[in-house]
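Engineer: Test case, fold it:
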Amino acid sequence: MPAHDQTTDAPGSRDVADAIREAIARGDFAPNQRLVEADLSDQFGASRSGVRAALFELTNEGLVERVQHRGARVRAVTLDEAIEISEVRMAVEGLCAAKAAELVTDGEIAELRSLGDSMRAAVAQGHVLEYSELNKTLHQRIVDISGQATAAGVLRRLRAQNVRHQFQLALVPGRPNVSLAEHLAIIDEICAHAPEAAERAARRHLVSVINALKAA
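Structural biologist: The predicted structure is shown next:
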């Protein structure tokens, strides 16, 4: 029986890069964790060459770094870098919030309101990890509604780099309550079709994130 030819149906390097990027964003791979090509090939059902190309792409994005004689590992983002990333996010997510306010449909308004209700319930019940996941979902839906494909790509990379610091912030006592009010304000302005106010609300939220990072 002929050997299985992995190259004919294995994911392409771009698909593998997306999968590894998402795994880093979820925290499946910790900062400084080694990324072994053979292990990644097995985990994602990809060819070694596809994994190698994906790691090269992620290195260029700043998510992965090459260490001499030790291969690839998840790059640890410093606090200063996390603040810089949040400053860039402030500009880009402000744009997305404004565009979302212009384009949001009645169905999407209902969805955003429902997300806000779920976030409120998660904070009230002290479910920090659930709130953190809903937080990510809300940010992603705002970008989706905005229709800003370029911004979506930029933010996907930035969030993956910043995932460790975002997770640590979520665990700071009292932070979810502050964050909740900021997110509900963004939802309100988008649902009111108020682009300028939505942008200001999004920027206020990221200023709050930056201040919290500095105080952490």
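
Engineer: C-alpha only now, for contacts and for neighbours.
Structural biologist: Fine.

Engineer: Quick check: longest helix in this protein by residues?
Structural biologist: helix 79-103 (DSSP state H).

Engineer: Would you indicate which residues of that helix are buried?
Structural biologist: By neighbour count on 16 or more other C-alpha atoms under 10 Å, the buried set for helix 79-103 is 82-83, 85-90, 92-103.

Engineer: and it, what other elements does it pack with?
Structural biologist: Secondary-structure packing of helix 79-103 (3 or more C-alpha pairs under 8 Å, 6 or more residues apart in numbering; DSSP states H and E): helix 128-146, helix 149-170, helix 175-191, helix 195-215.

Engineer: how far is the helix or strand following it from where the chain is centred?
Structural biologist: Moving toward the C-terminus from helix 79-103, the next helix or strand (DSSP states H and E) is helix 106-124. Averaging C-alpha positions (C-alpha atoms, centre = their mean, to the nearest Å) puts helix 106-124 19 Å from its chain's average.

Engineer: One more, please, to line up against the first structure:
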Amino acid sequence: MARTNAAAPEDAYERLRSQIVTGTLMPNERLVEIDLADRLGVGRAAIRTFLTRLEQEGLVVREPNRGARVRMVTEAEAIEITQTRMMLEALVAREAATRATRDEVAEMRAILAEMEQRLNAGELLLYSDGNARLHAVILRASRHATAARLISSLKAQTVRFQYRTVLVPGRPRHSYAEHTAIVDAIDAGDADAAEAAMRTHLSHVTTTLRESHAQQ
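Structural biologist: Next up, the predicted model:
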């Protein structure tokens, strides 16, 4: 039975979005309205609204007479998206350097320490999860709502590429050093250094994605 509380439609939307972002619903998988309505416990009108929102986010493609499907992001698109993120996240790092609280910096340091532990243990997928959490804390510390909204949309389109770079031999150690430089600059309140460190980090991510694509 569908839930009737006011939060139900938004909860259902977030569940559907999460299933796409995490890969539970695979790229190019068809999204059948009646099946989604039954699974999420909402009406088909709500599902149509959800699909419109997801299309606007670049997560869904809708085609006349063929319905909706999960959008397939190509490797070339993933590279372009990461280049765009580099510009936005450099701004975010700059803002975080002047706005982060001591508690937020301490949280970044704690995540860095956990990332180092995961790296030393060879737990690369868990290291990558820590990477994502660190970027989220930096984003929150920037207090930049517009950048946060845009970055969230961009990252959602490339989650399936998240683990690819961390599995490239030698890349995790470089990644850890780059993240440390970002946090050090934020901790020091050095906006120029924080911006430069984030640009360096994501430019290396872009290069790694490009090289991985070329090898494939």
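
Engineer: Overlay the chains and give the TM-score.
Structural biologist: Superposed pair, TM-score by TM-score structural alignment, normalised by the length of structure 1: 0.89. Supporting alignment: 212 aligned residues with a C-alpha RMSD of 1.9 Å.

Engineer: which bit of structure 2 covers the longest helix of structure 1?
Structural biologist: Using TM-score structural alignment, helix 79-103 of structure 1 corresponds to residues 75-99 of structure 2.

Engineer: ditto for stretch 175-192 of structure 1
Structural biologist: Counting by TM-score structural alignment, stretch 175-192 of structure 1 falls onto residues 171-188 of structure 2.

Engineer: in structure 2, which residue is closest to the centre?
Structural biologist: In structure 2, the C-alpha nearest the mean C-alpha coordinate belongs to residue 155, at 3.2 Å (C-alpha atoms, centre = their mean).

Engineer: What's that one aligned with over in structure 1?
Structural biologist: If you follow residue 155 of structure 2 across to structure 1 using TM-score structural alignment, you land on residue 159.

Engineer: before we move on, what about residue 50 of structure 2?
Structural biologist: So residue 50 of structure 2 corresponds to residue 54, using TM-score structural alignment.

Engineer: how about that match, what does it touch?
Structural biologist: Contact analysis of residue 54 of structure 1 by C-alpha atoms under 8 Å, 6 or more residues apart in numbering lists 13-14, 16-17.

Engineer: Pick out whichever of those sits closest to residue 5 of structure 1.
Structural biologist: Using C-alpha to C-alpha, residue 13 comes nearest to residue 5 of structure 1 of these, at 16.3 Å.

Engineer: Residue 178 of structure 2 is in contact with residue 196, isn't it?
Structural biologist: No: under the criterion of C-alpha atoms under 8 Å, residue 178 of structure 2 makes no contact with residue 196, lying 10.5 Å away.

Engineer: roughly how far apart are the counterpart of residue 40 of structure 1 in structure 2 and residue 25 of structure 2?
Structural biologist: Aligned counterpart of residue 40 of structure 1 in structure 2: residue 36 (TM-score structural alignment). The spacing between residue 36 of structure 2 and residue 25 of structure 2, counted by C-alpha to C-alpha, to the nearest Å, is 11 Å.

Engineer: ok, now residue 177 of structure 2?
Structural biologist: Residue 177 of structure 2 sits 34 Å away from residue 25 of structure 2, taking C-alpha to C-alpha as the criterion.

Engineer: Residue 139 of structure 2 now?
Structural biologist: Applying C-alpha to C-alpha, the value for residue 139 of structure 2 to residue 25 of structure 2 is 27 Å.

Engineer: Neighbour count: those two, which is higher?
Structural biologist: In this view residue 139 of structure 2 and residue 25 are compared by other C-alpha atoms under 10 Å, and residue 139 has more residues nearby, 23 against 17.

Engineer: So what does the more buried one match up with in structure 1?
Structural biologist: The pairwise alignment with structure 1 assigns residue 139 of structure 2 to residue 143, based on TM-score structural alignment.

Engineer: Now that match: closest residue in space, sequence neighbours ignored.
Structural biologist: residue 96 (5.6 Å; C-alpha to C-alpha, 6 or more residues apart in numbering).

Engineer: pretty sure that neighbour is touching residue 146, no?
Structural biologist: Yes: assessed by C-alpha under 8 Å, residue 96 of structure 1 is found in contact with residue 146 at 5.3 Å.
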